[in-house]
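# Here you go, sequence then predicted model.
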Amino acid sequence: MADLPDADPIYHPPLDPYLTCHHQDADLLVFNKPSGLLSVPGRHPALSDSLLTRVQKEFPQALIVHRLDKDTSGVVLMSRNRRAHAFVAAQFEARTTKKSYVAEVWGRVAEAEGMIDLPLAIDPDHKPRHRVDLEHGKPAQTRWQVIGYGENRTRLRLFPQTGRTHQLRVHLQALGHVILGDEFYAEGEALAAADRLLLHAEELGFRHPNGSEVTFTAPTPF
């Protein structure tokens, strides 16, 4: 989802590369969204530039199937017709898609893997931030595994079982290991450790409208 309040015009999306298409066929388009670009335009005119806006200049019938946060990079899927859109969107709704992300987080995560099962809700006092809300939050689950260590940082692969707004960012904050460069949830050294949010949608698998099982991957840029 978009990270910027609709009334906030401070937005400088990357222009190079302008658009990176990894795959196209009669039904689907797959793009690698850069960090800093909205998935869809905001209501404020200053927020009009987005991945969808750019794609529709070349593919006017394109419809976005799912979104990434502005500061998250990686695989984004779009459809080229309403039949394909309904077919794939139903898989996201049913949570049968297979998604994996790569993140670098602050500190050394002691365990090799784990599951975070904490409900999430909008933080009404700090929109658009979200928070763990045990009483009113919507169910959210994230499986994770360690794939490497650096100096006071850990590289994780994340497997979200649900698709709540800011889910991975809030879950890792709750784990005690915020994502590096996260301007919403990190502070101090963890915020200053990277010049962007170190979260990337690496892989997306689902059933294509033609019936085949497909997986698309975008190389992690950090």
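Received it, and whenever you're ready, just let me know what you need.
# only C-alpha atoms for contact and neighbour calcs from this point on.
Noted.
# contacting residues around L175?
Counting by CA atoms under 8 Å, 6 or more residues apart in numbering, L175 touches I116.
# Spatially central, which residue of the protein would that be?
L68 (3.5 Å; CA atoms, centre = their mean).
# Surely that residue is within a strand?
No - counting by DSSP: H, G, I helix; E, B strand; the rest coil, L68 is not part of a strand but coil.
# give me every residue that touches K98.
Contacts of K98 (CA under 8 Å, 6+ apart): F159, E203, L204, G205, F206.
# Strands of this protein, residue ranges please.
21-24, 28-33, 63-64, 73-79, 98-106, 113-117, 120-122, 130-132, 141-150, 153-160, 199-207, 213-217 (DSSP state E).
# now what about the first one, what contacts it?
Yep, that's strand 21-24 we're talking about. L29, V30, F31, N32.
# Can you add neighbour count and distance to G150 and give the residues you listed back as CSV?
Shown next, in CSV, are those (neighbours: other CA atoms under 10 Å; distance: CA to CA, whole Å):
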residue, neighbour count, distance to G150
L29, 20, 35
V30, 21, 31
F31, 21, 29
N32, 24, 26
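# Pull the most distant pair out of those.
L29 and N32 (10.4 Å; CA to CA).
# Only whichever of the contacts of K98 are buried, select them in PyMOL.
Buried residues among those (16 or more other CA atoms under 10 Å), as a PyMOL selection:
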select buried, resi 159+203+204+206
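# Would you check that G74 makes contact with A218?
Yes - counting by CA atoms under 8 Å, G74 does reach A218; the two are 5.9 Å apart.
# another structure for you, compare them:
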Amino acid sequence: MSSQNFLQQTLIHRDEHFIVINKPAGLLSVPGKGDLTDCVINRLLAEEPNTLLIHRLDRDTSGILVFALNKAAQSHISKQFQNRQTDKQYHALVSGILTGEGSVDVPVNYDPARPPLHIADPTYHKPALTHWQAVEQFEIHNQPVTRVKLTPITGRSHQLRVHMQYLGHAIVGDELYASEADCKLMPRLCLHAEQLSFFHPVTGDTLNFFCPAPF
């Protein structure tokens, strides 16, 4: 996706307080180390200089991101994320056959020996909780996969990717946590931030945004 007219190409909602966009897969939310300057917020700042960061998605995850347009809105919405007052739902394809629904309640910790990997670590002191629900099962290149809805209650780095790997059903296309075979089933990480709800920073109204997964 071209950096020109990025906001127009990705915009879901805009008012005077915040913007909501559909982040493409493969693009950093914020600048990375070294010369990795091409990212969502820099593209937005080029078109809307008042853009302020609220939250992030992994580079290879697509979907809904909200950015503030003033300090008051940034503070208000950021606190909703911190206090778990937002409702987030992700859409994913995972390897193998998964049925029913359940939860993974296992802390996720950074693995300093294998950056940027994280691991499921029951001894770690920060909790991580994900609810999952299987939607349908089908095949890609004769390999079974399951479409799932994922609801993170906490927001740890790589949480959904690590929790699905912990279940034995890594996310398809995940170069960090899936097997080589499952990684090759799709040309991208099949993880998409599909739904986000939060309170309007001025009116207090409940807002719900939905952006269907492209896979």
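It's in. This is a predicted model, so every value here is computed, not measured.
# one step back: select, out of the strands of structure 1, the one closest to P45 of structure 1.
By CA to CA (comparing all of the strands of structure 1), the closest turns out to be strand 63-64, at 19.8 Å.
# Against which helices or strands is that closest one packed?
strand 73-79 (3 or more CA pairs under 8 Å, 6 or more residues apart in numbering; DSSP states H and E).
# Can I take it that Q8 of structure 2 is in a helix?
Yes - membership of Q8 of structure 2 in a helix is supported by three-state DSSP.
# show me what contacts it?
Here Q8 of structure 2 is in contact with no residue (CA under 8 Å, 6+ apart).
# Next one: it from T203 of structure 2, what distance?
25 Å (CA to CA, to the nearest Å).
# repeat for D60 of structure 2
For D60 of structure 2 relative to T203 of structure 2 (CA to CA), the value is 33 Å.
# Please say which of the two ends up with more neighbours.
D60 (20 against 7; other CA atoms under 10 Å).
# Map the more buried one across to structure 1 for me.
Here D60 of structure 2 is matched to D71 in structure 1, going by TM-score structural alignment.
# doesn't R196 make contact with that match?
Yes - counting by CA under 8 Å, R196 is a contact partner of D71 of structure 1 at 7.0 Å.
# Common neighbours of the two, please.
S35.
# Now for the closest residue to T99 of structure 2 other than its chain neighbours, how many residues are close by?
In this structure, T99 of structure 2 finds its nearest non-sequential neighbour in A134, 5.3 Å apart by CA to CA, 6 or more residues apart in numbering. Number of residues near A134 of structure 2 (other CA under 10 Å) recorded here: 19.
# Flag every buried residue along the longest helix along structure 2.
Longest helix of structure 2, by residue count under DSSP state H: helix 71-82. By neighbour count with 16+ other CA under 10 Å, helix 71-82 of structure 2 contains the buried residues A73, Q74, H76, I77, S78, F81.
# Check which helices and strands it is in contact with.
Using 3+ CA pairs under 8 Å, 6+ apart, helix 71-82 of structure 2 is in contact with strand 191-199.
# Now do the aligned residue in structure 2 for A89 of structure 1 against T10 of structure 2, distance only.
Using TM-score structural alignment, the partner of A89 of structure 1 in structure 2 is S78. Going from S78 of structure 2 to T10 of structure 2 by CA to CA gives 21 Å.
# Map R143 of structure 1 across to structure 2 for me.
Using TM-score structural alignment, R143 of structure 1 lines up with H131 in structure 2.
# give me every residue that touches the residue lying closest to that match once chain neighbours are set aside.
In space, and not counting its chain neighbours, H131 of structure 2 is closest to S103: 4.3 Å by CA to CA, 6+ apart. With contacts defined as CA under 8 Å, 6+ apart, S103 of structure 2 is in contact with L129, T130, H131, W132.
# Go through those residues and say which is closest to E48 of structure 2.
Closest approach to E48 of structure 2 among those (CA to CA): T130, at 34.2 Å.
# Alright, I will stop here.
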